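Participant: Okay, structure incoming, though there's no sequence with it:
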């Protein structure tokens, strides 16, 4: 028998007219985990041995998070509007700013974070790859936190599953009582925990510049592509060419870009850091 989705109140705490949602708390958890991991990342080479103007500090981490939050929110919202509902938002441009109604895209958020970290690197006179390689291993736990929020909200449910699957689940929010894959859990495990373990272990040793970023692109793109086979496509889009979802199509350039970036980095005699001072 399929499991029933445990109806969880999306509001964690209500104080008069003020409602604190679980989804908002998962965002806070994501940013808190980033801060924790980024401080630990300062102990990894090459960042741990940089001195002088090139040295990384806790203030760098805090400023990086500030820019990253802006990039996540702005990029995620614009990406959702452009990738998933361009006609609707072109006809209703003011609703682009109605972020409380929901609608965020990871791929848009990723582009926003890349842009924000490029700005941060320019302001700190650092290499953009140096910054992105620092950030990449600290991101997957935030993605995992976001998937917890999706599950609590009962959204982004999976495709129909065999009723004999022990963890098949019925999501009443889907408008049907058929057993489905809990795709939020799959994404939590793949794009969140597994990707974090791979990246964290890989980045503990000094790598050539851009190699850590390449592994992130390859890893996330591959795991998300796989998870999309179990996730219900957006109802207004359905499956696109070659029976692939929009999420899968957006992963294709990530995987290709990661492979090209890896090949480019591997052929360069360019370690992650130059001599210690600038």
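Facilitator: That came through, no problem. All of these numbers come straight from a predicted model, not from anything done at the bench.

Participant: contacts, neighbours, all on C-alpha from now
Facilitator: Fine.

Participant: Can you give me the end-to-end span of stretch 85-96?
Facilitator: 10 Å (C-alpha to C-alpha, to the nearest Å).

Participant: Any chance you could list what contacts it?
Facilitator: Residues from elsewhere that reach stretch 85-96 (C-alpha atoms under 8 Å, 6 or more residues apart in numbering): 77-78, 81.

Participant: same check, this time on stretch 133-148
Facilitator: 23, 26-27, 29-31, 33-34, 37-38, 41, 184-185, 187-189, 191-193, 195-196, 199-200, 203, 209-213, 216.

Participant: now swap in stretch 62-76 and tell me
Facilitator: Contacts for stretch 62-76 (C-alpha under 8 Å, 6+ apart): 31, 34-35, 104-117, 120.

Participant: about what we covered before: mind giving me CSV with the contacts of stretch 85-96 and columns for distance to residue 268?
Facilitator: Listed next are those as CSV, based on distance: C-alpha to C-alpha, whole Å:
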residue, distance to residue 268
77, 36
78, 35
81, 38
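
Participant: Next one for the comparison:
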């Protein structure tokens, strides 16, 4: 039985000379989904959030994702070429976004948001965390359409051929991540945050859950060609960057239930 070829046109459509890519549309799906879910959660009788605050939150978060994701990709995955050519940072059309960079960018953006609205930092992070996974899943679908971030070769029946990686069937890693980091993590966090939890608990579960899923999937993902494996023939850059995230998640959960603070707002 022949394997499916991942050979989609990355361009969704052209409008008035503007080329719109599926990957960009997936970012739009993520932002709109987060906005809708945030508005939905803000309508809860116990919520202290207003619709206007949710709208502003989307602006801050979106700015953090885009700027942080790009800067993180260049610094974490292309630092050498960046030193040789600093303008690489601005050549967005060449691609390259990092989850870990986007996370740091969002954390900084939300700190500024908290200063503006005088909200507790972790109360805001706890509100935001359940809104994120569907955007992560949409982004991975964008990677799949682009035919990138493929896995190792496999003879499993669901192996797929990524033309840019050669004729062998490979693990469809973007689909694994879309399922685990997107759908499964969303269901877990939405259920967990539906009841009042100690502050920091929802943020901690997000960090731990994403970290575990990402670390696991990286075992069958082909590392970036210009970086390769960092140690022991299996440790990738994604796993290395995810380790502190898992530790932070464990610490936040431990501290949340050891000394429970006021429940997260919303």
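Facilitator: That came through fine. All values reported here derive from a predicted model rather than from experimental measurement.

Participant: Just the buried ones among the contacts of stretch 62-76 of structure 1, please.
Facilitator: Buried residues within the contacts of stretch 62-76 of structure 1, counting neighbours by 16 or more other C-alpha atoms under 10 Å: 31, 34-35, 104-117, 120.

Participant: Would you mark the buried spots in the longest helix belonging to structure 1?
Facilitator: Counting by DSSP state H, the longest helix found in structure 1 is helix 58-83. Residues of helix 58-83 of structure 1 classed as buried by neighbour count (16+ other C-alpha under 10 Å): 61, 64-65, 67-69, 71-82.

Participant: got the buried residues for the helix or strand following that helix?
Facilitator: Following the chain from helix 58-83 of structure 1 toward its C-terminal end, the next helix or strand by DSSP states H and E is helix 86-91. Residues of helix 86-91 of structure 1 classed as buried by neighbour count (16+ other C-alpha under 10 Å): residue 89.

Participant: what's helix 86-91 of structure 1 aligned against in structure 2?
Facilitator: Mapped onto structure 2 using TM-score structural alignment, helix 86-91 of structure 1 covers residues 79-84.

Participant: Mean deviation, that stretch versus structure 1?
Facilitator: Its matched residues in structure 1 lie on average 0.8 Å from stretch 79-84 of structure 2 after superposition (mean C-alpha distance after the TM-score superposition for structure 1).

Participant: Contacts for the host helix or strand of residue 38 of structure 1 next, please.
Facilitator: Secondary-structure element containing residue 38 of structure 1, defined by DSSP H and E: helix 22-41. The contact list for helix 22-41 of structure 1, computed with C-alpha under 8 Å, 6+ apart, reads 10-12, 47, 58, 61-62, 65, 69, 134-135, 138-139, 141-143, 145-146, 148-150, 152-153.

Participant: Mark which of those are buried, thanks.
Facilitator: Counted by 16+ other C-alpha under 10 Å, the contacts of helix 22-41 of structure 1 give 10, 47, 61, 65, 69, 134-135, 138-139, 141-143, 145-146, 148-150, 152-153 as buried.

Participant: Just the ones in strands from those, please.
Facilitator: Judged by DSSP state E, strands contain none of those.

Participant: Restricted to helices, list those.
Facilitator: In helices, judged by DSSP H, the following of these are found: 61, 65, 69, 134-135, 141-143, 145-146, 148-150, 152-153.

Participant: residues in contact with the nearest residue to residue 222 of structure 1 once chain neighbours are set aside?
Facilitator: Once flanking residues are discounted, residue 222 of structure 1 sits nearest to residue 255: 6.6 Å by C-alpha to C-alpha, 6 or more residues apart in numbering. Listed by C-alpha under 8 Å, 6+ apart, the contact set of residue 255 of structure 1 reads 217-219, 221-222.
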